[in-house]
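Student: fold the following for me, if possible:
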Amino acid sequence: MFEEKESFFIIEGQPPDEITAKGKKYENVDDTFVLGFYDWLRTDEGKVVGVRLYPFSDSYFPYLQFKDFERTIVIEDGKIEIYFFNEMYFSEDKSGDQSFSSSKILRSTDSFLLAFDLYYLDEAEIEQLTAGIAE
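Tutor: Next up is the predicted model:
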């Protein structure tokens, strides 16, 4: 099992195949460009509070063992909801992006990162996320 709790980072551009974060090197687990489609989870006010991932393949589930993560919910039909803040509610009407942009799983020796392209977020949403995650 992975040792760390969830951490969130904002980087520019598409998710890389390799990244160093918190002193650890992470590499893409395969050559897949798109892990699945995903929705940005927004409140009624439009605040982005998380992401809901629909993985294309069950082969990713060994990497997605979230039982120790406080703000992650695995839903019966394979959907995964990841919340960036303690707010764990959202408006279904404002959360239907169904983005097919780049998304990846990157793994180190004892942890992993999920990476999502921010293409479908506007500048204000990215600023709101960046400010909230930095707190």
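
Student: alpha carbons only for contacts and neighbour counts from here, please
Tutor: OK.

Student: tally of neighbours for residue 132?
Tutor: A total of 13 residues lie near residue 132 under the criterion other C-alpha atoms under 10 Å.

Student: how about residue 114?
Tutor: 15.

Student: and it, what element?
Tutor: Element membership for residue 114 (DSSP states H and E) is strand 112-116.

Student: so what secondary structure elements neighbour that strand?
Tutor: With contacts defined as 3 or more C-alpha pairs under 8 Å, 6 or more residues apart in numbering; DSSP states H and E, the packing partners of strand 112-116 are strand 103-107.

Student: structure for this one too, so we can compare:
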Amino acid sequence: MICENVIYTQKKLAQRYGISIAALQRWYPFAGIIKPKKRGGYFDGSTVEIADIFYVAVKIRRLTFKEYLQQVIPAGGLDCYLQKVNNMTLYDFLTKHISDEEQANEIVQVVIKRIECHEAYKSASTTVTSIA
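Tutor: Below is the predicted model of the structure:
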């Protein structure tokens, strides 16, 4: 499985989430997104990952911006928050506890694949370390 690292302009990132640029800009302080310094600059892969998680929290888990800032961030992220509050991982939430329509969402699919990629990397890393 290949994990992609794509960069986006502000306009393309807003389109990715189906929101306006102004709405995306309102996400910045809550999600911890740093706008590129250069006009017309690009968001790197790590910023897109942050935005994807924020999207899942707000659109799929239906948290408010304030709840995200006051509860999810201090908990250590959405995965830790879900484990603490709902006794499930983010992966379990996205694969077992949301509707089929929500599971088919492009952003949800990307987050699921990213988690699977991360787990595959951790597993391979652990195997190599234990052999050495």
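
Student: TM-score of the superposition?
Tutor: TM-score for the superposed pair, counting by TM-score structural alignment, normalised by the length of the second structure: 0.26. Supporting figures: 65 aligned residues with a C-alpha RMSD of 5.2 Å.

Student: hmm, back to that, downstream of the strand holding residue 114 of the first structure, the next helix or strand is which one?
Tutor: Read in the C-terminal direction, the helix or strand following strand 112-116 of the first structure is helix 123-134, with elements assigned using DSSP H and E.

Student: check which helices and strands that following helix sits against.
Tutor: Using 3+ C-alpha pairs under 8 Å, 6+ apart as the contact criterion, the elements in contact with helix 123-134 of the first structure are strand 48-55.

Student: report the inter-axis angle for the strand it packs on versus strand 112-116.
Tutor: Orientation of strand 48-55 of the first structure against strand 112-116 (axes from the mean of the first three to the mean of the last three C-alpha atoms, to 10 degrees) gives an angle of 100 degrees.

Student: tell me the angle of strand 48-55 of the first structure relative to helix 123-134?
Tutor: Taking the same axes, to 10 degrees, strand 48-55 of the first structure and helix 123-134 form an angle of 100 degrees between their directions.

Student: now strand 48-55 of the first structure against strand 103-107, angle please.
Tutor: Between the axis of strand 48-55 of the first structure and that of strand 103-107 there is an angle of 90 degrees, by the same axes, to 10 degrees.

Student: following strand 48-55 of the first structure in sequence, what is the next regular element?
Tutor: The C-terminal neighbour of strand 48-55 of the first structure among helices and strands, as given by DSSP H and E, is strand 72-74.

Student: got a list of contacts for the helix or strand following that following strand?
Tutor: Elements were assigned by DSSP H and E; along the chain past strand 72-74 of the first structure, the next helix or strand is strand 80-83. Residues external to strand 80-83 of the first structure that are found in contact with it (C-alpha atoms under 8 Å, 6 or more residues apart in numbering): 49, 50, 51, 52, 53, 54, 71, 72, 73, 74, 75.

Student: count the neighbours of residue 121 of the second structure for me.
Tutor: Here the number of neighbours of residue 121 of the second structure (other C-alpha under 10 Å) works out to 12.

Student: tell me what the strand or helix carrying it is packed against?
Tutor: Assigned by DSSP H and E, residue 121 of the second structure belongs to helix 106-131. Packing contacts for helix 106-131 of the second structure, counted by 3+ C-alpha pairs under 8 Å, 6+ apart, involve helix 45-55, helix 90-96.
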